[in-house]
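K.L.:
sequence and predicted structure, then a few things I'm wondering about:
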Amino acid sequence: MTASSPLRILGIDPGLRVTGFGVIEKVGHRLAYVASGCIKTDAEAALPKRLGTIHAGVQELIAQYRPDQAVVEIVFVNVNPQSTLLLGQARGAAITALVAGNIDVAEYTALQIKQAVVGNGHADKTQVQHMVRRLLALPGTPSPDAADALAGAIAHAHGGQGLGALSTKGYRIRNGRLQ
C-alpha cells in the first residue's frame, strides 16, 4: 500500500446469534464508510450449523468487499463460562474464514477499541455508536453490533499494529478488563 492508495479494513464483532461487521477505507488520515451490518444465525439450529453460517457469511463479506486487513474483537471470560465458550467458537468461525481468505487479522480487546474510538475504555454501547456515527459522518446510527465492528476497524486504522501491541505486562485481566 502506498500513502495514497486505500486500505480496506473489515471489522468483526463476533457473536453466536448476531455477528456484526463493518467495512471502512483509510486513505492517508481520512476514513470512509463502505458498509456495515450483521450476520444472523438461526437460534433454533444446532451449533455446528450456526458456526457454518458465520463462516460462510464472513467468506461472502471477503468476496464482496475484498478487505486488505481485518479486525476481530478478543473475547474474555465472563460470568458464564458456557457463554464464553460459545462466543469463542463464533469468533473462531470468523477468524478461520478470514485466514482462509488470506486476510491479515488483528485482534483487540473491547477496552482497547473503546479507548481508541471514544477515549474511554469503559464507554457504553451508545457512546460507541455515537462516536462511530460522528467519525464516519454517517446519516444514521448503526446497530450496536455493526457499530462495535466499525469501531474495531476505526481503532485499527488509527492505531495499526501499535494498538495491538499495547503492553499488558504488569496488568491482570478481570471481568474482561485490564487492571
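P.N.:
Alright, I've got the coordinates. Quick caveat, the model's predicted, so the values are computed rather than measured.

K.L.:
going by C-alpha atoms from here, please, whenever you check contacts or count neighbours.
P.N.:
Will do.

K.L.:
look up how far Val75 lies from Glu107.
P.N.:
According to Cα to Cα, to the nearest Å, Glu107 stands 10 Å off from Val75.

K.L.:
tell me which of those two has more neighbours.
P.N.:
Set Glu107 next to Val75 and count neighbours by other Cα atoms under 10 Å: Glu107 wins out with 22 against 19.

K.L.:
secondary structure element for the residue lying closest to Cys38 once chain neighbours are set aside?
P.N.:
Closest residue to Cys38 apart from its sequence neighbours, by Cα to Cα, 6 or more residues apart in numbering: Gly20 at 4.4 Å. Under the criterion of DSSP states H and E, Gly20 resides in strand 18-27.

K.L.:
packing partners for that strand?
P.N.:
Secondary-structure packing of strand 18-27 (3 or more Cα pairs under 8 Å, 6 or more residues apart in numbering; DSSP states H and E): strand 7-13, strand 30-40, helix 144-164.

K.L.:
ok, now with 10 Å
P.N.:
Judged by 3 or more Cα pairs under 10 Å, 6 or more residues apart in numbering; DSSP states H and E, strand 18-27 is in contact with strand 7-13, strand 30-40, helix 47-65, strand 69-73, helix 81-100, helix 144-164.

K.L.:
roughly how far is it from the heart of the chain?
P.N.:
7 Å (Cα atoms, centre = their mean, to the nearest Å).

K.L.:
which among the helices and strands packed on strand 18-27 is found nearest to Val128?
P.N.:
helix 144-164 (6.8 Å; Cα to Cα).

K.L.:
list the buried ones in the closest one?
P.N.:
Buried residues in helix 144-164, counted by 16 or more other Cα atoms under 10 Å: 144-159, 163-164.

K.L.:
structure two is appended below for comparative analysis:
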Amino acid sequence: MRILGIDPGLRRTGFGVVDVQGMHLQYITSGTIVIPADQPLAQRLKVILDNLREIVRDTEPTVSALEKVFVNANPMSTLLLGQARGAALCAMADSQLLVHEYTALQIKKAVVGNGHAAKEQVQKMVQHLLKLDGLPAADSADALACAICHAHAGPLAQRLKLSGELAGQRGNRLRGGRLIG
C-alpha cells in the first residue's frame, strides 16, 4: 500500500508519501506546497488542487489520508482551512483515490502515543519511524504523520469491517423458511 498523507493549509499544504508492507514503513517523498498569499482565494485553492494532482501522478499512491479540520477560536480561520481541505479532497476525488480522514488527536496518538504532543515531538518521531537522516519540516512531518496514522489504523479498520460483514452474514439464517437477522 502506498499512502499519500496531506496536511492541508491555505498558506502551506504539507504532503508525504510512504509505502507500507506489513509493519514496515518506507519513506518515498514529502514536501510543502507554498501558496502565495497575495493571490485571490480561488487562485490559491487552484494551486493546492493542481499541485496535489501532480503529486498523485508522480507518486501513484493507492490511498490517501487527510487531516480533519478542527474548529478553533477564529471561525474565519476555520472556514479558510476548510476551503483548503476541500481543494485537497477534490484533488483526491479527481484522482480516484479513497480518502481516509483523521483528527490531529488521532494522528498524534498513533505516531507519538500522546494526542497532545508538540509539533517537535511529531517531527522527531516521524524522523525515527521513517529512518530519515534529518528532521522533516513541520508541514511535511504532519503530512507524513497522517500517512503513518493510516498505515497503523487502516489495516485494523479493514479487519473490523470484514469481521462485521462476516458477523452479519452469520447472523442471517433461515428459520422455518424465512430469513431472519
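P.N.:
Structure's in. What do you need? No experiment lies behind these values; they were computed from the predicted model shown.

K.L.:
can you give me the TM-score here?
P.N.:
The TM-score (TM-score structural alignment, normalised by the length of the first structure) is 0.86; 158 aligned residues with a Cα RMSD of 1.2 Å.

K.L.:
which position in the second structure aligns with the residue nearest to Cys38 of the first structure?
P.N.:
Counting by TM-score structural alignment, Gly20 of the first structure corresponds to Gly14 in the second structure.

K.L.:
same deal with Ala116 of the first structure?
P.N.:
Using TM-score structural alignment, Ala116 of the first structure pairs with Ala110 in the second structure.

K.L.:
and its match, how far is that from Glu67 of the second structure?
P.N.:
In terms of Cα to Cα, Ala110 of the second structure sits 13 Å off from Glu67 of the second structure.

K.L.:
give me the element Glu107 of the first structure is part of.
P.N.:
Going by DSSP H and E, Glu107 of the first structure is part of strand 104-108.

K.L.:
against the second structure, where does stretch 77-87 of the first structure fall?
P.N.:
With TM-score structural alignment as the criterion, stretch 77-87 of the first structure aligns to 71-81.

K.L.:
what sits against the residue sitting nearest the centre point of the second structure?
P.N.:
Most central in the second structure under Cα atoms, centre = their mean is Ala65, positioned 2.1 Å from the mean C-alpha point. Taking Cα atoms under 10 Å, 6 or more residues apart in numbering as the criterion, Ala65 of the second structure is in contact with 3-7, 15-17, 89, 92, 97-102, 143-151, 154.

K.L.:
run a quick neighbour tally on the residue lying closest to His130 of the first structure once chain neighbours are set aside.
P.N.:
Of all residues not flanking His130 of the first structure in the chain, Thr141 sits nearest, at 7.0 Å (Cα to Cα, 6+ apart). Thr141 of the first structure has 16 neighbouring residues, counting by other Cα under 10 Å.

K.L.:
and if you look at Lys40 of the first structure?
P.N.:
Around Lys40 of the first structure there are 16 other residues, counting by other Cα under 10 Å.

K.L.:
counterpart of it over in the second structure?
P.N.:
In the second structure, Lys40 of the first structure lands on Val34 (TM-score structural alignment).

K.L.:
could you find the closest non-adjacent residue to that match?
P.N.:
Nearest to Val34 of the second structure is Arg12, by Cα to Cα, 6+ apart, at 4.8 Å.

K.L.:
the one you found contacts Thr32, correct?
P.N.:
Yes - using Cα atoms under 10 Å, Arg12 of the second structure is in contact with Thr32, at 6.3 Å.

K.L.:
what touches both of these two?
P.N.:
Joint contacts of Arg12 of the second structure and Thr32 (Cα under 10 Å, 6+ apart) are Asp139, Ser140.

K.L.:
of those two, which one has the most company?
P.N.:
Thr32 (22 against 19).

K.L.:
post-alignment, the strand holding Gly20 of the first structure versus the second structure, mean distance?
P.N.:
By mean Cα distance after the TM-score superposition for the first structure, the fitted strand 18-27 of the first structure averages 0.3 Å away from its aligned residues in the second structure.
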